[in-house]
Structures are given as structure tokens and as C-alpha cells.
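Novice: only geometry, no sequence info:
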């Protein structure tokens, strides 16, 4: 497992994609949250469901949930 690649490449790329999807469909939409779940699942699978990758995705998801609650 190349953790440096994951944290220096994959996570920033995912965040950029997240911002793009958010700009296209909106943050508080089912389409955005479906994309989040699907893309995080794909990222975890890409790295063999590595525990640290799953943990990072969970951390980002929880952070996004917190941001969603601030918007409500």
C-alpha cells in the first residue's frame, strides 16, 4: 500500500472532484451524497479496503456531515 500516494494524490484529487460535483449539483442534494458514497466506496476498493483508507474516508464523510448540519 502506497500511503504517500494515497494522501498526496488520491485525497486531494477526491476533494477537487467533490468540489466540482458540489458546484454542478449542489451540496444538499441526493445526487451529491450518492456521488460521495459511491466514490468513497470505489476509492476504498481501489486500495483493497485498507483500514487507513477506510478511516480517512470515514473522517472526510463525518466532516462533510458536519458541514451539512451547519447549512441546515
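Specialist: Structure received. Since we're looking at a predicted model, the values are computed, not measured.

Novice: Only C-alpha atoms from now on, for both contacts and neighbour counts.
Specialist: Fine.

Novice: So residue 32 versus residue 65, what's the distance?
Specialist: From residue 32 across to residue 65, the span is 12 Å (CA to CA, to the nearest Å).

Novice: More neighbours: these two, which one.
Specialist: residue 32 (19 against 13; other CA atoms under 10 Å).

Novice: Comparison target, given below:
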């Protein structure tokens, strides 16, 4: 497993995520469709190595937390 390549790709994925978020808000179906598709493709690239899957789950969990915070602030505001 080439971990250097993996972490470089993860950095590129995070940059891509930021670009997608400029077009589609985190509470949009378009963003989550991109998220699911891109993380699936990312996992496949690294043969769904268990540690790769764990890292991807952390990325998804983080985005879910951001989404939940946004939803809560919208409900309060």
C-alpha cells in the first residue's frame, strides 16, 4: 500500500470537496451525491483497504456533523 499516494489523494479529495461546496451547499442532494460517488471511487482505487475505508468514514462523519450543525442553526434562527 502506497500510503504517501493515499494521503496525497485524500488531500486532493478534500480540495475537490471544497470546490463542490462552492457550487452546492452541504445540505443539497447534489453535494451528497458527489460525496457518496467520490468516496466510493476513492475506496475502490485503494482496493477498499480496511484502513482506507476507516479514513473515508471519518471524512463522511465530519461532513455529517457540519450538516447537522447547519441544520440546528437554521432551526434556531
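Specialist: Nice, thanks for sending it over. Just so it is clear, the model here is predicted, and its values are computed rather than measured.

Novice: quick check, distance from the biggest helix by length in structure 2 to the centre of its chain.
Specialist: When secondary structure is assigned using DSSP state H, the longest helix within structure 2 turns out to be helix 50-76. Centroid separation between helix 50-76 of structure 2 and its chain, computed with CA atoms, centre = their mean, to the nearest Å, is 8 Å.

Novice: Same check on stretch 12-19 of structure 1?
Specialist: The offset between the C-alpha centroid of stretch 12-19 of structure 1 and the centroid of the whole chain comes to 8 Å, using CA atoms, centre = their mean.

Novice: cool, and stretch 6-18 of structure 2?
Specialist: For stretch 6-18 of structure 2, the distance to the chain centre is 9 Å (CA atoms, centre = their mean).

Novice: give the contact list for residue 2 of structure 2.
Specialist: Remark: with contacts taken as CA atoms under 8 Å, 6 or more residues apart in numbering, residue 2 of structure 2 is in contact with nothing.
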